[in-house]
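**Student:** sequence first, predicted coordinates after that:
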Amino acid sequence: MAYATVGDVQARLGRPLTPEEEQLAATLLDDVEAMIRARIPNLDARVVANENYRALVVMVEANAVIRVLKNPEGYRQETEGNYSYSLNVAAAAGYLLVLDSEWALLGASRGAWTIAPVVRSGAGCPPDPWVPGRCWP
């Protein structure tokens, strides 16, 4: 069961959901949580350790579902007569996804240019990359 609820989706959407939307939202919330757990296996431990982290998880899950509810067909642009409008590409996706910025909020961004710090324990010296067992000068 997802951390976010249908009520969280409804509150962020700013309108009541239809019964069909409620059913879809509940299913999508479970789906997006499965996506998050695939990248963050220790999700429950992080949520227990930090209440603010739980709020971020709820926000990310609800917003991912809202993107689908707002544009289930995935339209990017629509024209009728002299009237036309287009949607933001991220909002227009129409399918369930967690944005890179949301992964970053959850501390799980992974990409070609992600730099992760290496924490060394103990008072040892940095290893020489060319000579195993030797300290870097």
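**Tutor:** Perfect, thanks for sending it. Numbers count the residues shown, from 1 in each chain.
**Student:** hey, let's count contacts and neighbours off CA atoms from now on
**Tutor:** Will do.
**Student:** can you pull the contacts of the residue nearest to Ala26 when sequence neighbours are not counted?
**Tutor:** Excluding the flanking residues, the one nearest Ala26 by CA to CA, 6 or more residues apart in numbering is Val6, at 6.0 Å. The contact partners of Val6, by CA atoms under 8 Å, 6 or more residues apart in numbering, come to 22, 25-26, 29.
**Student:** give me the number of neighbouring residues for Ala34.
**Tutor:** By other CA atoms under 10 Å, the residues close to Ala34 number 15.
**Student:** an error on my part: the question was meant for Gly74.
**Tutor:** 17.
**Student:** can you show me the helices along the protein?
**Tutor:** 6-13, 19-39, 43-49, 51-70, 89-92, 100-105 (DSSP state H).
**Student:** before we move on, back to that, return the member of the contacts of Val6 nearest to Asn88.
**Tutor:** Closest approach between the contacts of Val6 and Asn88, by CA to CA: Ala25, at 21.4 Å.
**Student:** try it against this one:
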Amino acid sequence: MWATADDVIADWIGEDVPTNKALVSRWVARAERYLRREIPSLQVRVEGGAEPDLRATVVDVISAMVARVFRNPEGIRQRQETDGSFTGSITFAGDTPGELFLTDRERDSLLAPQDRKGAQTAFTFGPSNYAGGAHRPWCSLMFGAKYCSCGVDIAGQPIFEES
């Protein structure tokens, strides 16, 4: 287990702190199973220790997931209250209020660095049907086409698309 009921209770902000640790523990276990299904590499990465803050981030995410369930156990989308001339309204976030879910930001924080949204990666590619010779940089093969457009395939040197 990564997180405990005590983690959720310690992170709680505001009133109505859950007092049933057994119930909180069950929801923590559900949240952990959810994370293992959603991000299969997470277990290995946490145990590997190569990402120093990952375990703490996992605990933070589990705590937030469980807190969302406990703050809105009925799954209400919006609540309005009126008392005399005062009216208050609360709208709960998420597609499925009252259920376990990951926000996009939480999911991104748990993904491997190369899998995160906006992760920049460098790559190179070469011609798939390279037949020898010096193809022109603008030859179709340089862009993944099946056929040469500069003529190296048939003449051994560029004969089309001269500069």
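**Tutor:** Sure thing, it's come through. Predicted model, so just to flag it, every value in this text is computed and none were measured.
**Student:** ok, back up a step: just send the helices of the first structure back as TSV, with distance to Tyr83 of the first structure too.
**Tutor:** Converted to TSV, the helices of the first structure look like this (distance: least, CA to CA, whole Å):
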stretch	distance to Tyr83 of the first structure
helix 6-13	25
helix 19-39	28
helix 43-49	46
helix 51-70	20
helix 89-92	18
helix 100-105	32
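**Student:** among the ones you listed, show me which one is buried the most.
**Tutor:** Most buried of the helices of the first structure, by mean neighbour count (mean count of other CA atoms under 10 Å): helix 51-70, with a mean of 20.
**Student:** what's that helix in contact with?
**Tutor:** Helix 51-70 of the first structure is contacted by residues 3-5, 8-9, 12-13, 21, 25, 28-29, 32-33, 46-48, 74, 91-98, 102, 105-106 when judged by CA under 8 Å, 6+ apart.
**Student:** what's the closest non-adjacent residue to the residue nearest the centre of the first structure?
**Tutor:** The first structure has Val98 as the residue nearest its centroid, 3.6 Å off, counting by CA atoms, centre = their mean. Take Val98 of the first structure and drop its neighbours on the chain: the residue closest to it by CA to CA, 6+ apart is Ala64, 6.0 Å away.
**Student:** ditto for Ala4 of the first structure
**Tutor:** Leaving aside its sequence neighbours, Ala4 of the first structure sits nearest to Val58 (CA to CA, 6+ apart; 4.5 Å).
**Student:** gap between Asp44 of the first structure and Tyr3 of the first structure?
**Tutor:** Here the distance between Asp44 of the first structure and Tyr3 of the first structure works out to 10 Å (CA to CA, to the nearest Å).
**Student:** cool, and Leu17 of the first structure?
**Tutor:** Counting by CA to CA, the gap from Leu17 of the first structure to Tyr3 of the first structure is 19 Å.
**Student:** for Ala93 of the first structure, same thing?
**Tutor:** 23 Å.
**Student:** try Tyr85 of the first structure
**Tutor:** 34 Å.
**Student:** who has more neighbours, the two?
**Tutor:** Between Tyr85 of the first structure and Tyr3, Tyr3 has the larger neighbour count (other CA under 10 Å), namely 17 against 9.
**Student:** residue contacts, Ala3 of the second structure?
**Tutor:** Taking CA under 8 Å, 6+ apart, we find Ala3 of the second structure in contact with 28, 58-59, 62-63.
**Student:** now which residue in the first structure aligns to it?
**Tutor:** In the first structure, the residue paired with Ala3 of the second structure is Ala4, using TM-score structural alignment.
**Student:** cool, Ala29 of the second structure as well?
**Tutor:** Aligned counterpart of Ala29 of the second structure in the first structure: Asp30 (TM-score structural alignment).
**Student:** ok, and the closest non-adjacent residue to its match?
**Tutor:** Excluding the flanking residues, the one nearest Asp30 of the first structure by CA to CA, 6+ apart is Ala2, at 5.2 Å.
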